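K.L.:
Here is my input, please return the structure:
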Amino acid sequence: MITQDVSRELEQVITQLSKEGKEPTVALVKARLTSSVPMPALISTIKSWKNSQRVPKVEVAVKEPSQIDRINELEAQVKELTQRLAAIEAKLQ
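P.N.:
Model prediction:
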């Protein structure tokens, strides 16, 4: 299983809320996160921050993309790079 460290994002969100004068709550933090973090992890992170002003390391499981998704992504990248290369070649001529 692949995991992703979301500690930095959590810390940034909590710090930003504090700078805005807002008390970090589960709802406010969850609303600003781009990653999906389980509720128990959010609760323990906010408690830790309130007690010691630090965010513990939090990792969440990341769903691995299917082979079809990976192929589609690679095909889109190849298409974009081909277009960019054609534009560069046109400028050089």
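K.L.:
make it CA atoms for all contacts and neighbour counts henceforth
P.N.:
Will do.
K.L.:
Assign a three-state SS to Ser36, would you?
P.N.:
coil (DSSP: H, G, I helix; E, B strand; the rest coil).
K.L.:
list the contacts for it?
P.N.:
Contact analysis of Ser36 by C-alpha atoms under 8 Å, 6 or more residues apart in numbering lists Val60.
K.L.:
how about a cut-off of 10 Å?
P.N.:
Ser36 makes contacts with 6, 30, 60-62, as judged by C-alpha atoms under 10 Å, 6 or more residues apart in numbering.
K.L.:
To check against the first, give me the structure of this:
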Amino acid sequence: MNAVVFDAIKALLDEGKIPTVALTKSKLTQPIPLPVIIAAVSQYKNNPDSIHNLAKQPQQKSETVDNSSQLDRIETKLDRLLALLEK
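P.N.:
This is a model prediction of the structure:
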């Protein structure tokens, strides 16, 4: 589940509200595709304990990665691949 959507659902639960797609979308701090929101809310409705299980897992890196650093990593990988091909 997307960490931002997880945080929105958790915020709703902390307020005592039942997460719906519309409420979850209103709590988001950044734009998230609607299918991701729907999947997260469906996952919660099918298994409410999944939110508590995710809270126990270590937080993954934020999905919002600086585009320039991502481009730098891609360029580095490409350079390595080209070096391997030249051997």
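K.L.:
quick one on the thing from earlier: among the contacts of Ser36 of structure 1, which recur in structure 2?
P.N.:
Among those, the ones still in contact in structure 2 (both residues aligned by TM-score structural alignment, their matches' C-alpha atoms under 10 Å) are Lys30.
K.L.:
and the longest helix for structure 1?
P.N.:
helix 67-92 (DSSP state H).
K.L.:
Let me see the ranges of the strands in structure 2.
P.N.:
Ranges of strands in structure 2, per DSSP state E: none exist.
K.L.:
picking up where we left off before, and the longest helix of structure 1, what's buried?
P.N.:
By neighbour count on 16 or more other C-alpha atoms under 10 Å, the buried set for helix 67-92 of structure 1 is empty.
K.L.:
do the same with stretch 40-47 of structure 2
P.N.:
Across stretch 40-47 of structure 2, burial judged by 16+ other C-alpha under 10 Å covers 40-41, 44.
K.L.:
got JSON lines for these, with distance to Arg73 of structure 2 too?
P.N.:
JSON lines is the format used below for those (distance: C-alpha to C-alpha, whole Å):
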{"residue": "Ala40", "distance to Arg73 of structure 2": "29"}
{"residue": "Val41", "distance to Arg73 of structure 2": "33"}
{"residue": "Tyr44", "distance to Arg73 of structure 2": "34"}
